[in-house]
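Colleague: Below are the sequence and a predicted model; questions follow.
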Amino acid sequence: METAQADLLLRRIGARRPARPTAGALRELHLRHLVEVPFENLSVHLGEEIVLEEGRLWEKVAGARRGGFCYELNGLFGALLRSLGYEVELLAARTYGDGGRLGIPYDHMALRVRTEDGGDLLADIGFGAHSHHPLDLGERGDQHEPGGVFRVTGAGPAPGGRAPAGGSAGPGDLDVLRDGTPVYRLEATPRALSDFVTGAWWHSTSPRSRFVTSPVCSRLTEDGGRVTLRGRRLVVTAADGHREERDLATDQEVLTVYRERFGIVLDRVPDVSGV
């Protein structure tokens, strides 16, 4: 990523260029990205092609001021971090579903980031409601942060001593848990952005994909809460857990929420026929 592109992306997330690639600077970049850039799958419901190429991702997120899902957001964030001097590896993950079943290969993308002050951190700004800050990949105890209590463990049996349905662990694989519940299984092998094309295609087209059934747009708020528009239902959750929901009656209301709550300007409402 060129310096000018990085500077525009930093401006997009409301962050300054860090003086050095430290853990503290990464923490701030991670949080600012979650607040300013929404997790969204609107391209799936607008008939837009999802292209996992750095230039196209930059055009979408920095140029068009849109969001994206994991492959897009983490893919571009990884490129930004490299341009700022961080060592970054793309990691594939498989999310845990009902009954402890693992998702498809390349189900999710996260980032392993090495800072100049040492240690490997897990950065993930593409999972929706998750950790607000990077997690320490070397820490095996509880990691308390505003998004919950997280734990990174060596990949092993699911709760109850059973192997997770749909796959087994490879050498060095890790499980990421939130509040005691497995969230995803992280593979140790570094990947290229192009490796995730099949996963992005599946999530964009398969009737079994949750991204196909409904448009969703969600971001962290400045006070640590969350605002989410799923189809026509607006959900605003405060940092203390207080939750308000309402259904939007008209297309104009939907477009206004996208613009005012997420900074996304659309000329039509994404198809909500699957909602």
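Modeller: Yep, that arrived. Residues are numbered from 1 along each chain as shown.
Colleague: going forward, measure contacts and count neighbours with C-alpha atoms only.
Modeller: Fine.
Colleague: Could you give me the buried positions within the helix or strand T256 falls within?
Modeller: In this assignment (DSSP states H and E), T256 forms part of helix 251-262. Across helix 251-262, burial judged by 16 or more other CA atoms under 10 Å covers V254, L255, T256, V257, Y258, R261, F262.
Colleague: packing partners for it?
Modeller: Secondary-structure packing of helix 251-262 (3 or more CA pairs under 8 Å, 6 or more residues apart in numbering; DSSP states H and E): strand 216-220.
Colleague: who touches R233 in this structure?
Modeller: With contact set as CA atoms under 8 Å, 6 or more residues apart in numbering, R233 has these partners: E245, R246, D247, L248.
Colleague: How about the last one, nearest residue that isn't a chain neighbour?
Modeller: Setting aside the residues directly before and after it, L248 is nearest to R232 in space (CA to CA, 6 or more residues apart in numbering), at 5.2 Å.
Colleague: so the one you found makes contact with V254?
Modeller: Yes: using CA atoms under 8 Å, R232 makes contact with V254 at a distance of 6.6 Å.
Colleague: Identify the contacts common to these two.
Modeller: Both R232 and V254 are contacted by L248, under the criterion CA under 8 Å, 6+ apart.
Colleague: And the helices in the stretch 51-200 of the chain, which stretches?
Modeller: 54-58, 70-83, 197-205 (DSSP state H, counting those that start in this stretch).
Colleague: Reformat those as JSON lines; add distance to R101.
Modeller: Shown next, in JSON lines, are the helices of the stretch 51-200 of the chain (distance: least, CA to CA, whole Å):
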{"stretch": "helix 54-58", "distance to R101": "31"}
{"stretch": "helix 70-83", "distance to R101": "20"}
{"stretch": "helix 197-205", "distance to R101": "17"}
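Colleague: right, so the ones you listed: which one is the most enclosed?
Modeller: helix 70-83 (a mean of 23; mean count of other CA atoms under 10 Å).
Colleague: also this one, for the comparison:
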Amino acid sequence: MNNLNDLFRARIGYSDQGALTFERLPEVLALTAVTVPFENLCIMDNNINPVTEEYVVDKILVNREGGLCYEINTLLYLFLLRNGLDVVMTRSVVYDHEIGAYYTHGRTHISILLKHEGQLYIIDSGFGGNHPLVPVPLTGETVASANGEFRIRRAEHAIGNYVFEMKLKHKDEDWRTGYTFDSERAITDLVDSNEIQRIVVEHPLSKFNKTPVITRLTPEGSVTLTQNSLTRWTNGQLSKEQIEEEQFEELRKVYFGK
């Protein structure tokens, strides 16, 4: 068996080798957010592999790459499970703000449900830089981290019984819907991770099979690189510059290291 626990801690620079407690999760989530980028580069390179524990460990921890939700959150789930936390995964339907409706091509986002002292929380490190850096309770309570405020409200419709909402620092004046999920549809194996990968790779409505994108949080804000632009948020100030496609690889190494 691979040493996922030690490799994960080393990858994100988490030096504490003691037992991982609920109270230490914000530190782990913050380190993961600035260390592991959200990106689709393997899809754009047509380098698709089954989502297994060995695959996500090699890709993200050994080769020090990033990934999409079904890779990052699957790895985080395995890490939390390895540390004795009470976790399962759940599939969500993302809200498309361009059309003002939920995606119609399926439950394409994966996040983590954690149970602690009888209370359920969402853990998410794979939502394209929009993820909370703290566990978010399913009570409707607003929680805050360095990048904004987050809450989960009860909802009753066909595709989910809860809605994850966010108000990102310097970006949102009002609450925005992130995704809806069904808290009663638990996932404990990686079959669904592979199904999500298939949809993301193959579906014509997928936003991650068309052009490259890579993003991560930074201590000052965030950085996002596409084939046409470099966008940086630094202490609330937005900087966006157009780039030529041939600059992509050079800028990727500068801002993301690989």
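Modeller: Received, thanks. All values derive from a computational prediction rather than experimental measurement.
Colleague: TM-score, when you put one on top of the other?
Modeller: For this chain pair, the superposition-based TM-score is 0.88 by TM-score structural alignment, normalised by the length of structure 2; 247 aligned residues with a CA RMSD of 2.0 Å.
Colleague: quick one on the thing from earlier: most neighbours among the contacts of R233 of structure 1, which one is it?
Modeller: Per-residue neighbour counts (other CA atoms under 10 Å) across those peak at L248, which has 16 neighbours.
Colleague: What does it correspond to in structure 2?
Modeller: Matched to structure 2 by TM-score structural alignment, L248 of structure 1 sits across from I243.
Colleague: Surely its match and N228 touch.
Modeller: Yes: assessed by CA under 8 Å, I243 of structure 2 is found in contact with N228 at 5.0 Å.
Colleague: Identify the residue of structure 1 aligned to S193 of structure 2.
Modeller: Counting by TM-score structural alignment, the partner of S193 of structure 2 is F196.
Colleague: wait, I meant S222 of structure 2
Modeller: Mapped onto structure 1 by TM-score structural alignment, S222 of structure 2 lines up with R226.
Colleague: what's the distance between its match and L255 of structure 1?
Modeller: 19 Å (CA to CA, to the nearest Å).
Colleague: what's the neighbour count on the closest residue to D179 of structure 1 other than its chain neighbours?
Modeller: The spatial neighbour of D179 of structure 1 that comes closest, neighbours along the chain excluded (CA to CA, 6+ apart), is V149 at 5.0 Å. When counting by other CA under 10 Å, one arrives at 16 neighbours for V149 of structure 1.
Colleague: Could you pull up the residues touching V149 of structure 1?
Modeller: Counting by CA under 8 Å, 6+ apart, V149 of structure 1 touches D142, Q143, R178, D179, G180.
Colleague: hang on, the second one packs against P134?
Modeller: Going back to what we said before, that points to Q143 of structure 1. No: using CA under 8 Å, Q143 of structure 1 makes no contact with P134, being 10.2 Å away.
Colleague: Tell me, how many residues neighbour the nearest residue to E87 of structure 1 once chain neighbours are set aside?
Modeller: Once flanking residues are discounted, E87 of structure 1 sits nearest to R114: 5.1 Å by CA to CA, 6+ apart. Neighbour count for R114 of structure 1, taken as other CA under 10 Å: 20.
Colleague: still on that earlier bit, the helix holding T256 of structure 1 vs strand 216-220, what angle?
Modeller: 30 degrees (axes from the mean of the first three to the mean of the last three CA atoms, to 10 degrees).
Colleague: tell me how far helix 251-262 of structure 1 is from the chain's mean position?
Modeller: 22 Å (CA atoms, centre = their mean, to the nearest Å).
Colleague: go on, stretch 247-259 of structure 1?
Modeller: Relative to its chain's centre, stretch 247-259 of structure 1 lies at 24 Å (CA atoms, centre = their mean).
Colleague: same thing with stretch 51-71 of structure 2?
Modeller: The answer for stretch 51-71 of structure 2 is 13 Å, by CA atoms, centre = their mean.
Colleague: what's that stretch in contact with?
Modeller: Residues from elsewhere that reach stretch 51-71 of structure 2 (CA under 8 Å, 6+ apart): 2, 4, 7-8, 11, 36-41, 49, 72, 74-75, 78, 109-111, 125-128, 190, 193-194, 196-197, 258.
Colleague: likewise stretch 194-211 of structure 2?
Modeller: Contacts for stretch 194-211 of structure 2 (CA under 8 Å, 6+ apart): 40, 43-44, 50-51, 70, 105-109, 226-227.
Colleague: same thing with stretch 25-36 of structure 2?
Modeller: With contact meaning CA under 8 Å, 6+ apart, stretch 25-36 of structure 2 is reached by 11-14, 60, 64-67, 72, 125, 129, 132-135, 216-219.
Colleague: Kindly report the same for stretch 241-252 of structure 2.
Modeller: Stretch 241-252 of structure 2 has contacts (CA under 8 Å, 6+ apart) with L225, T226, Q227, N228, S229, L230, T231, K258.
Colleague: ok, now stretch 174-193 of structure 1?
Modeller: By CA under 8 Å, 6+ apart, stretch 174-193 of structure 1 touches 52-53, 71, 75, 89-96, 102, 148-156, 170-173.
Colleague: try stretch 128-136 of structure 2
Modeller: For stretch 128-136 of structure 2, contacts defined as CA under 8 Å, 6+ apart pick out 25-27, 29-30, 33, 38-39, 68, 121-125, 142-152, 166, 168, 215-217, 222.
Colleague: can you tell me which of the residues you listed are in strands?
Modeller: 38-39, 121-123, 143-145, 148-152, 166, 168, 215-217, 222 (DSSP state E).
Colleague: ok, K115 of structure 2 to L7 of structure 2 distance?
Modeller: Applying CA to CA, the value for K115 of structure 2 to L7 of structure 2 is 24 Å.
Colleague: Repeat that for V93 of structure 2.
Modeller: Plainly put, V93 of structure 2 is 31 Å away from L7 of structure 2 if you go by CA to CA.
Colleague: Also A101 of structure 2?
Modeller: According to CA to CA, A101 of structure 2 stands 39 Å off from L7 of structure 2.
Colleague: Between these two, which has more neighbouring residues?
Modeller: Set A101 of structure 2 next to L7 and count neighbours by other CA under 10 Å: L7 wins out with 17 against 11.
Colleague: now for that one: what does it line up with in structure 1?
Modeller: Here L7 of structure 2 is matched to L8 in structure 1, going by TM-score structural alignment.
Colleague: Repeat that for Y162 of structure 2.
Modeller: Aligning on TM-score structural alignment places Y162 of structure 2 opposite L174 in structure 1.
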